[in-house]
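A.B. asks: Here is a sequence together with a model predicted from it:
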Amino acid sequence: MIATTPTVAALKELGTALKDFGYAFTTVTPATHARVNGRPHNALARNLRDVLGWSRPCTRDVLPSGIAALMDAAGVLERDGDLWRSQVRFSTYDGELFVHSAYPTTAPDAVFFGPDTYRMADAATAHLAARDRPVRRAADIGCGTGAGAIAVAKRIPDAEVLAVDINPAALRFTEVNVALAGTAGVRPCHSDLLGGVDGDFDLIVANPPFMIDPVGRAYRDGGGPEGHDLSLAILDAAAERLTPGGSLVLFSGTGIVAGHDPLRAAAAERLKDTGLTWTYREADPDVYGEELDGEAYAHAERLAVVVLTATRT
C-alpha cells in the first residue's frame, strides 16, 4: 500500500488547483520514463511537471505554496532525505486530468496510467462513434484511473457507466477523476470483473493487465502462462452480460511466438459457442521491447497490443 492513504476530498482540491495552473502532462512508458529521468540534468525537479508528472524529487521551494499545502492535506507529499517527493502523478487525456500512482509503480496496489490507457480509451470512443445503437448502461472492467469510463460517459452523458475494479486505491483515484471531469454518470464500484454488480450492459470496455509478470503485480500480471487469463475471463463475463446488440471493446496484449498469436487462438476457442461476432486487430505490432530481454518473454519474438471487439447480434 502507499505509505499514506490520500484523502479523496483533498486530491479533488489539488486537481482543481492544477487545472487552474494550466498543468498538463502526457505519461510515457516506464522504460521511456527511466531513460528521461536518468539524464543527469533531470535528477531534480524544476517545476510542477517534473514533480507531478516525472516523479522527480524536489526542494520545497519548487512547489507553489498553495499546491504544497494541498499535497500535504492529501497526504501525498513525502520526505526523501533532504528533498520532497510526490506519491501521486497527474496526467492529461481528452482534455481531462487524471491522478494515479507515482513512478515507479512497484507497489502491489499501484494504479497505472500510460500509453495503453490512451490507446484503450481511443478504441472505446472510436467504437462508440461507429455504433448505430444507443448505450444506456456501460461498464469499464478493471477501470484503474477511470479513464475509459470517463471517456465513454463524456460521449453518452445520459448513460449509467460503472467503473469497476478490485483495487480500492483505483476506486479512490477514479472517484477523484470523475469529480474533476464532471461526469456524474460514472459510478465507481468494487467488483471482481462483473461479479459484484448486477444487470446487463450495452457496452463493456476493458484494459486488463496482460503481461507475464514474475513478481505478480496486480496492475501488470494478466495471469496464466501467457498473461491472458484475465482477458479470457472478461470474454466470459461479456458473453454472459451483454444485451442484444451490446458490445465489448477489449484492449489487451500478447507475445507473438514464431508468428503465432496465442491470445487470438485462445479467444477464438472461448468465443466460438457464445453467439458473439468479433473482430481482432493489432493496435501496435511492437511494444515493450525491453521485456524481450527477460526470461518471461524469452520465447517471444515481439509483443503486440491488440483490440478485440465482440458484439451480440
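C.D. replies: Sure thing, it's come through. Here the structure is a predicted model, which means the values were calculated and not measured.
A.B. asks: C-alpha only now, for contacts and for neighbours.
C.D. replies: Fine.
A.B. asks: End to end on stretch 51-62, go ahead and measure it.
C.D. replies: Stretch 51-62 has its terminal residues 9 Å apart, counting by C-alpha to C-alpha, to the nearest Å.
A.B. asks: Contact partners for residue 156?
C.D. replies: Going by C-alpha atoms under 8 Å, 6 or more residues apart in numbering, residue 156 touches residue 135.
A.B. asks: ditto for the one 10 residues further on
C.D. replies: Applying C-alpha under 8 Å, 6+ apart to residue 166 gives the contacts 142, 190, 191, 192, 193.
A.B. asks: Repeat that for residue 279.
C.D. replies: Contact partners of residue 279, counting by C-alpha under 8 Å, 6+ apart, are 308, 309, 310.
A.B. asks: quick one: buried residues of the helix or strand hosting the second one?
C.D. replies: If I follow you right, that is residue 309. Residue 309 is part of strand 302-312 when elements are defined by DSSP states H and E. Buried residues in strand 302-312, counting neighbours by 16 or more other C-alpha atoms under 10 Å, are found at 302, 303, 304, 305, 306, 307, 308, 309, 310, 311, 312.
A.B. asks: okay, now the one to match up with it:
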Amino acid sequence: MNTDSLLHLAMLLKATGYSFTTVSPATHARVNSRLKNAWARNATDVFGWSRPFTEGVLLPELFEAMRNAGVLETQGEGWISLVRASTLRDQLFLHSAYPTTAPDAVFFGPDTYRFANAIARHLAGDVRLRRAVDIGCGAGPGAVVVALEWPLAEVFAVDINDIALQCTAVNALLAGAERIITQHSNLLDGVDGDFDLIVANPPYLLDAQERTYRHGGGNFGEGLSLAIAGLAKTRLAPGGTLLLYTGTAIIDGTDLFLASVAPLLDNTSLEWHYQEIDPDVFGEELAEPAYEDVDRIAAVLLTARRVRS
C-alpha cells in the first residue's frame, strides 16, 4: 500500500461525508450474514462493512483511488476493499478490512471508542503535556486524540507493526495532527526519555495463532498489559500519567489482571486507580479451550500517576 495514495483515498472518502461506527467482530459477522447484505450497495457497505461490490457502486474517482493505493482486490464477479474506514470523534481512521485474520492486521472496534473516550476525559482535566506516547498505536486513535488536544506537545505513536504505523501516519495527516511521530518500537525500547502521558490499548486475548494484533501473552492475555503497567515506574515524568485500557479474565469473581498488577504498583511512587469499564466483552472467546475456566472477560482502565517528589 502506498501512503500518499492511501491519504488521497481517505481524503476523497471523507469529502463525501462518509461515516461508520465499527462494531464487534461477532456483530459484524451477524449483520453481514443476512442475505440482503451479500453485496455492497454504497460506500458504507464497501469501506465499513467490508462487503464485495460491483461496478457502479462507488464513484469512479474513489474506485481509481483504491486501485492506485493498492487496496482493491478481485472477489468473485466484483471487488473488495483491503482497508476499512471508521469514524471516531469526528475523525476518519483507515484500518484493516473485516475479517482481521492476518497476523499484521490493524484492529479497530468498540474498545477503540472506549479507549479514545477515556483519553479525552483525562485531557479535559488539569493536565500539562510536554511529551506523550501511544504504545501499540494500531490505527493511531490514541495519538490523534492527544495531538489534537495538545497540538504543541511531542506525541509519539509506536508499534511493532509497520502496517499499523503506515495507517497511523495517514490518519494523523488526515486529522491535521502532522506533528505525530510514528516510530517502530517494541513497547518503549525504541524511544528515549520520559513522558507526561503514556496511553495504551494493547492486545489482551489469548490467540491460538498468536497473531500480533490480538495476542496478549501471559496466562490469559494479560502479559503485554503487565509489561506496559511496569513502564509507569520507569518512564513517566514526575506528575505523569499512564492510561492503560485493557481486558481481564474473571474467574470465580477474581480479576486476574488486577491480582497481578497490584503488587507491581503498590508501595511505589505511583498513585493508581482501577475501573471496570464493561463487564462483558468478547464473550465468544469463552468457547475457546484457553478460556474454559473463565466466567467473563471485562474491559478495564488502569490510571497510574507518578507522584512529584
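C.D. replies: Nice, I can see it. Computed from a prediction, not measured in an experiment: that's the story for all the values here.
A.B. asks: returning to that earlier point: would you convert the contacts of residue 279 of structure 1 into TSV that also reports distance to residue 135 of structure 1?
C.D. replies: Putting the contacts of residue 279 of structure 1 into TSV (distance: C-alpha to C-alpha, whole Å) gives the following:
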residue	distance to residue 135 of structure 1
308	19
309	16
310	15
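A.B. asks: other SSEs contacting the longest helix along structure 1?
C.D. replies: Longest helix in structure 1 by number of residues (criterion: DSSP state H): helix 115-130. Packing partners of helix 115-130 of structure 1 (3 or more C-alpha pairs under 8 Å, 6 or more residues apart in numbering; DSSP states H and E): helix 147-155, strand 242-256.
A.B. asks: C-terminal to the first one, what's the next element?
C.D. replies: When you say that, I think you mean helix 147-155 of structure 1. Counting by DSSP H and E, the element after helix 147-155 of structure 1 in chain order, helix or strand, is strand 160-165.
A.B. asks: In that following strand, which residues are buried?
C.D. replies: For strand 160-165 of structure 1, burial by neighbour count (16+ other C-alpha under 10 Å) applies to 160, 161, 162, 163, 164, 165.
A.B. asks: try stretch 107-117 of structure 2
C.D. replies: Buried residues in stretch 107-117 of structure 2, defined by neighbour count with 16+ other C-alpha under 10 Å: 107, 108, 111, 112, 113, 114, 115, 116, 117.
A.B. asks: and that stretch, which stretch of structure 1?
C.D. replies: Counting by TM-score structural alignment, stretch 107-117 of structure 2 falls onto residues 112-122 of structure 1.
A.B. asks: ranges for the helices of structure 2?
C.D. replies: 3-15, 25-32, 43-47, 60-69, 110-123, 141-149, 162-175, 223-235, 256-265.
A.B. asks: Check the gap between the residue mapped onto residue 143 of structure 2 from structure 1 and residue 117 of structure 1 for me.
C.D. replies: Alignment note (TM-score structural alignment): residue 143 of structure 2 maps to residue 149 of structure 1. Separation of residue 149 of structure 1 from residue 117 of structure 1 (C-alpha to C-alpha): 11 Å.
A.B. asks: Tell me the counterpart of residue 24 of structure 2 in structure 1.
C.D. replies: Match for residue 24 of structure 2 (TM-score structural alignment): residue 29.
A.B. asks: Report the subset of the contacts of residue 279 of structure 1 whose aligned partners are also in contact in structure 2.
C.D. replies: Contacts conserved in structure 2 for the contacts of residue 279 of structure 1, using both residues aligned by TM-score structural alignment, their matches' C-alpha atoms under 8 Å: 308, 309, 310.
A.B. asks: before we move on, the earlier item: which ones among the contacts of residue 166 of structure 1 lie within strands?
C.D. replies: Here DSSP state E is the test, and those give residue 190 as lying in strands.
A.B. asks: Now residue 207 of structure 1: closest residue in space that isn't a chain neighbour?
C.D. replies: Computed as C-alpha to C-alpha, 6 or more residues apart in numbering, the closest residue to residue 207 of structure 1 that is not its neighbour in sequence is residue 251, at 4.9 Å.
A.B. asks: what does the one you found align to in structure 2?
C.D. replies: Applying TM-score structural alignment, one finds that residue 251 of structure 1 aligns to residue 245 in structure 2.
A.B. asks: is it true that that match touches residue 298?
C.D. replies: No - in this structure residue 245 of structure 2 lies outside contact range of residue 298 using C-alpha atoms under 8 Å: 10.8 Å.
A.B. asks: picking that back up, could you point out which of the buried residues of strand 302-312 of structure 1 is nearest to residue 91 of structure 1?
C.D. replies: residue 305 (21.4 Å; C-alpha to C-alpha).
A.B. asks: still on that earlier bit, how far away is the match of residue 24 of structure 2 from residue 296 of structure 1?
C.D. replies: 19 Å.
A.B. asks: Who are the contact partners of the counterpart of residue 182 of structure 1 in structure 2?
C.D. replies: Superposed on structure 2 with TM-score structural alignment, residue 182 of structure 1 falls opposite residue 176. By C-alpha under 8 Å, 6+ apart, the residues touching residue 176 of structure 2 are residue 148.
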